[in-house]
Structure formats: structure tokens, C-alpha cells
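Trainee: take a look and give me a structure for this.
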Amino acid sequence: MGSPISPIVCNLYMEHFEQLALESAPHPPIWWFRYVDDTHTKLKKEFSQEFTDHLNLIDPDIQFTTEGEEGRSLAFFDTLTVIQPDGNLDIKVYRKPTHTDQYLNFSSNHPLEHKLGVIKTLFHRAEAVITDPVTVSEEKAHVKRALSKCGYPSWVFNKIDNSAKGKSPPRKDNPKPPKGQIVLPYVKGLSEALRRNFSQFGIRMCYKPTRTLRQYLVAPKDKTEKKDITGPIYLIPCQGQTTKGLCQESYIGETERSLRTRFLEHRRPSSTSSEVSQHIHIESPGHRVDINKVQVLNREPRYFERGVKEAIYIRAFRPSLNRDGGRYKLPNVYDPIIDHYVTKVKSGHIADEGCS
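Mentor: The predicted model follows:
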């Protein structure tokens, strides 16, 4: 689970499994269509249980269950195969009894192209799946009624119909390839204007969501303890005491490993490359650092981006123990922007927004 090669390996094995099962079956099916782990099979009813038992004997780790036709019809994903009186097959769109016809609401904070894509997808399914032209028209009428309840106005359906009939302006056959591509959070009204401006310079702009309900409501995993966080940009304050009170020395760093692993390296007396170790063991003996007092400013798994964020925080906080500006050499042209937002950086707002 989780490996990108797993689906390929599983599919290769299932092809081997199918070949072995069909060649050795005493009464093989007339057809056998499979998608991932679901099959659509046609065979005589008297051989149905025999064939199922045969499948389940091939590999004890792969067991099949069957579902027969009901009312001369059989559902397979979002299709419904209906056997006509003359023996021909009629394909329709299938919806589960629990289906609610709820789709992307037209008033939601999504680009118009996403909402048009909902209509195009549902219309394309009707045209590609359904075999009877009359049923195609009925399915499209059902889609229009369902989407109208989701706030879709009539002009969007006219736009799709005109595009299908060739009334929309034709696209260039050989458009110039984009000079570059940027991905920005979608903000209604602003993003469309930015896309038009970028397109004038041959730059393609794509959208990504800002915040979703899933981010606010769902927490599928337990929160990682601070010391186990990987890829952090962190601030280590010194906890030593001076004649004027608590030591004000601090250090900002980054690591691809866990915070605990990197912190122990900073605290090690023999670590001559660590500014923190030099401070607490050589420059100010008796001073100490505490992992519970370490502040995780941000978290970034990517190497380059993590170096940039570290440089931004070093420029903003100006920690006294850092010898340089970090792994990434941030140009000075960004100083006015960082100085303007330094208050937000120190209060944690920029970290919450991703420091992008």
C-alpha cells in the first residue's frame, strides 16, 4: 500500500490470474470484463456457482463474490446493462438508490471552467455509455434538472450546447507552447484577471484551492509531536542565565530529518560545526538549550523551498548565533518586503500561511 508500483504489479498478477482461471474453467464465461477488482461476466445461470467456486480455488488470498442480474438488468459501476426481449443489450446510466444528485454548487469558490467541466463530464458520460438515443436525451434532461437545483443558470448549458455544435470561436490548431507555468491559489475575480495578464506574456496560469472543508473538519491522523516533525525550519533560544536575566542568543536552522535528531546534534559537545554547541559549551559554559522551548517556524519537505524559507526567517528574526544568512542566499531586493511583514513573521502569521 502506498507504493506507486503496487497497482502495476497487482494488475499484472490479475492478468495472470484471469488467464489461468479462464483456460482451466470447465464452463468458461462467454465474456469477462474487469476493471481493477470488479468484473462484468456473462455465462449460463446453471454454471454460475460452479465458476465462482472454480475462481476461489485458484488463489486462497483472492476470493470472489457474485451478484446476479435482477429484473433482467445488472449494474456495473455507473452503467446498467438491460437485456431486451429480443436478447439485445441496452446500456443506461446507473445511480445508486442513495444517490442525491448533489454536484459542485455553482456559487462555490471554484473557477468557471471547473463548473463547466461538471456539465461536460456528465453529458459525455450520457453520450458515451447510453446506447439508445432517446435515453441519451432523457439523461441530459435529468442532468440539467439536477444541476439547476445546484444553482447552474440556463446560460451555462447554452454555452456547452453551442460549443458542441461548433458555434464557439475556433481554437488555434497550433497554439504556441507556454513559456512557463505558475500555480496560484484561486481567488474569485482576481485570479481570472491575473490569468489574462499572464497569458499576454505566454505564461500559463493554473489554480489550486486555498482552504477546504476537509482541512478544517477532518484530521485523519494524530498530530505529530513537535520533536518528531520532519523537514522543520526551527528556532532554538538559549535558556542560560546572565547577569541581565535570560540569555537572548538564538539560532535558526533547517533539516530534512526530525527535529529531535538535529537538536541532539546541536547539543552535542563535540559538534564543532554547530553554532549552538559552540555557544553553550565554549563561549558560555553552563548555558543550555531545551527541545521543549524550540519553536517550529515552518515545515517544508522540499529541499530548495526549505532553504528559501530558512533564509526568510533568518532575515526576519536576525538570530545572533547564525554566522550567515542560511543555505540559500536570499537577494537583498526582498529586504523591504521582509521588513514590512517582520511583525507578522514574529507573531507566527507568516508561518501559518506557509511563508510563501
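Trainee: every contact and neighbour count from this point should use C-alpha atoms.
Mentor: OK.
Trainee: after the host helix or strand of Ser191, which helix or strand is next?
Mentor: Under the criterion of DSSP states H and E, Ser191 resides in helix 190-199. Downstream of helix 190-199, the first helix or strand assigned by DSSP H and E is strand 203-208.
Trainee: list the buried ones in that next one?
Mentor: 203-205, 207 (16 or more other Cα atoms under 10 Å).
Trainee: how about this one, so we can line them up?
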Amino acid sequence: MDFIVDCILGDIPFIIPFLKKYVDDLIAAVPEDKVAFIRDRFNRQHECIKFTVEEETDMSVSFLDTKVMRTPQNRLMLDWYRKPSSSGRYLHFCSNHPHRQKVNMVLGLKNRIQKIAHPTLRHNNLKILFGLMRENGYPEGLLKRLIYNATPSGQPQNGDSGASTSNTQMRTIYSSIPYVRGMTHALVNLLKTPNLHVVSRSEFRIDRLYSRTKDRIDVGKMSGVVYRIPCSMCDKVYVGQTSQQLKQRISQHKSDTKNPNKICALADHVRLEDHVMGYDSADVLEWELNTRKRCFLESYHIKRQTNSMNFKKDIEGVSSIYAYLIHFDLFSESGLSIVR
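Mentor: From the prediction side, this is the model:
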């Protein structure tokens, strides 16, 4: 877009008072009788790129989330703009998200209004924001403190105000844990260190609420996965991980079983027991591109399999605490009780 705009502006025979761009959206002030000329000039730049024009109506035009208004004195004013199709739905107060995230959303919208809207229009926009947040379940008292509070505390909170300035040169490590109401906040405080920043994340994502719109990838073509291959002649299973496509890793397993020098739990099982693995029944347990996380997930699933043929060294990296939690989880799933 920068290239196109630069090419066109050099050929324009009149002055354009201003032109602003955001990605592929443009707003410009041009003479009233030159609108068609500008549109045609932009559309002639490349046959595959076509522009549409939205002209000023009632002395205003919308641009993203702003409305640019022209006063009778021929000055410009900005207002907060919402499309007529806007549903008014934001993060609901009863949703399973940290309280800080809800507060910061309200403060972010408030600050957006204060930056966009002309001072004479801010109060009315803040009233609209107040009504929208009430419709999304936010308590009236909380909204009054957040929206109509003029103190510096009205800025978004990041929870780092207590960090020591002497540690600013240290490398900061960022991590996240699932949000569980009543538990995550205490864990974040427990894990917090000068160079470790832990935040909570919601597990209720959009991709878990709606069905997939694309065809599923064939299991054999998936890469960066933790997989499981059952034995077709006994109840044993093999759990592994690979950064390659699964079908390539399975081909390597088949080759390993024919090479007595290859040390692998799957190959040893096939050679010693004279069994045949059910390669066609292989399934994917996890998908993870990060190698370290994928290796841990591999150990986790090996530990969960009571009939695993993997070597013991494959789960040496799992601490005793995680091992206990995995076994506890298995007991819970099977409906058994642990007797102490």
C-alpha cells in the first residue's frame, strides 16, 4: 500500500490536505469534484487491486473505530465509532477469566475513548461504554470506579508494580498456566520471582466452541506430534514423539525392526516377542511444535499407559510429584479410591 500510494500521489495534479493509512484502509481529504478521479486513478494502478469509496455523509465519515466529523468552521473532530452491526458483546463479567483481565478490558476501552473522542464528546461516549458494560454483567459500582475515576489508577494493571528496579537488566521469562477460579491467583503469587512473569490463560477458546471449518489433516501427514502405536498381537502400546511427519517416523520404525543394531523399545518388542505392530492403528495423542514440551508430553503419556512397552529411561525426566498426580488422575478416571 505504501508503494501504491507513493506512485499515485506523485501524479495527482491538486493538493490533498491529508491522507492516513492503516493496512489497506485509507482516508483522505480531496476536492468534492475530484472523488471519481481519485477512485479511478487508484483502480488503474494494478488490474488485480480494486478500491471502493465511502464518501462523506452528514459532514462525517467513518474510518475504522473512529468517526471523522467536519464542523461548520471546517475543522475536524474525532468521535468513537461503532458499526450499526456491532453486537455490543464483550468479555462477560461472569466468564471464566481473571478479574484483572476484565478490569483491564474496561480500562482499555475507556482509554481508547479518551484518546479518540474530542473532549466535548467524551462524556457521552463514556455513558455509552457504561451501558455496554452493564449489559455484559459488570456491577454498577465497579464501573463507576473504573470509568468515572480520574485518578492515575485508571490505567491498565499489569501486576508488576512491585518489581525491583535493580532487576531490570535480568532476562525475564514468561510463562502461562490455565485459569482456575480460586486457585490460579494463589499459584501466580507463589511462582512469582523477579525474573519470572506468570500469567493465567483461559482454556475456553473459540476453537473449542465451534466446529472445525477445514478438513482434518491425515494422521500420517501430521508433524510435531506425540503418537501411540498398539501391538496387533497383545495389549502393549508404544508411545513416541517426532518432529517429522508421522508416516515417515513409522517407516523408520519398520526399518528399525529389521536392524538388530537398532535399540528401540518398539523394535525390541517386535524382535523378542515375534509380534507385529498395528501401524495402521497409530493415533496422535498430542500436537506440539516446541521440542521440550513435546518430550515432556511424551513422558507424561508413557506414564499414563499402564501397558506401555517403552523403556524406563523414557520417563526418568518426570518428577515424583508429577508421577503421583498422573497416577492420582488415573485413579480418578477409573472411579477407584486411594486408601492411605
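Trainee: any chance you could compute the TM-score here?
Mentor: Overall, the chain-to-chain superposition scores 0.81 on the TM-score scale (TM-score structural alignment, normalised by the length of the second structure); 325 aligned residues with a Cα RMSD of 3.3 Å.
Trainee: now the helix holding Ser191 of the first structure on the second structure. Mean distance?
Mentor: Taking mean Cα distance after the TM-score superposition for the first structure, the mean distance separating helix 190-199 of the first structure from the aligned residues in the second structure is 3.0 Å.
Trainee: which elements pack onto that helix?
Mentor: Using 3 or more Cα pairs under 8 Å, 6 or more residues apart in numbering; DSSP states H and E as the contact criterion, the elements in contact with helix 190-199 of the first structure are strand 203-208.
Trainee: next, the mean deviation of the helix or strand following the strand it packs on compared to the second structure.
Mentor: Taking DSSP H and E as the definition, the helix or strand that follows strand 203-208 of the first structure towards the C-terminus is helix 213-217. Superposing on the second structure and averaging over aligned pairs (mean Cα distance after the TM-score superposition for the first structure), helix 213-217 of the first structure comes out at 2.9 Å.
Trainee: report the separation between Thr71 of the second structure and Glu203 of the second structure.
Mentor: In this view, Thr71 of the second structure and Glu203 of the second structure are 48 Å apart by Cα to Cα, to the nearest Å.
Trainee: need the counterpart of Gln60 of the second structure in the first structure.
Mentor: For residue 60 of the second structure the amino acid is Ser, not Gln. Structural alignment (TM-score structural alignment) places Ser60 of the second structure against Ser73 in the first structure.
Trainee: go on, Val199 of the second structure?
Mentor: Counting by TM-score structural alignment, Val199 of the second structure corresponds to Cys206 in the first structure.
Trainee: hang on, that match packs against Ile182?
Mentor: Yes - the pair formed by Cys206 of the first structure and Ile182 meets the contact definition of Cα atoms under 8 Å, at 6.3 Å.
Trainee: what ranges do the strands span in the first structure?
Mentor: With DSSP state E as the definition, the first structure shows strands at residue ranges 31-35, 38-42, 73-76, 79-83, 89-93, 180-185, 203-208, 232-237, 241-242, 245-246, 250-254, 295-299.
Trainee: what residues of the second one count as buried?
Mentor: I take that to be strand 38-42 of the first structure. By neighbour count on 16+ other Cα under 10 Å, the buried set for strand 38-42 of the first structure is empty.
Trainee: post-alignment, it versus the second structure, mean distance?
Mentor: Relative to the second structure, strand 38-42 of the first structure is 0.6 Å off (mean Cα distance after the TM-score superposition for the first structure).
Trainee: quick one, that strand and strand 31-35 angle?
Mentor: Computed with axes from the mean of the first three to the mean of the last three Cα atoms, to 10 degrees, the direction of strand 38-42 of the first structure lies at 170 degrees from that of strand 31-35.
Trainee: rewinding a little: and the angle from the helix holding Ser191 of the first structure to strand 203-208?
Mentor: Relative orientation of helix 190-199 of the first structure and strand 203-208, computed by the same axes, to 10 degrees: 160 degrees.
Trainee: contact partners for the aligned residue in the second structure for Val294 of the first structure?
Mentor: Aligned by TM-score structural alignment, Val294 of the first structure pairs with Ala282 of the second structure. For Ala282 of the second structure, the contacting residues are 227-230, taking Cα atoms under 8 Å, 6 or more residues apart in numbering as the criterion.
Trainee: again, but for Leu55 of the first structure
Mentor: 21, 63-64.
Trainee: how about a cut-off of 6 Å?
Mentor: In this structure, Leu55 of the first structure makes contact with no residue, judged by Cα atoms under 6 Å, 6 or more residues apart in numbering.
Trainee: which residue in the second structure lines up with it?
Mentor: Per TM-score structural alignment, the equivalent position to Leu55 of the first structure in the second structure is Phe42.
Trainee: returning to what we had before: would you mind listing the buried residues in the helix holding Ser191 of the first structure?
Mentor: Neighbour counts over helix 190-199 of the first structure (16+ other Cα under 10 Å) mark 191-192, 195, 198 as buried.
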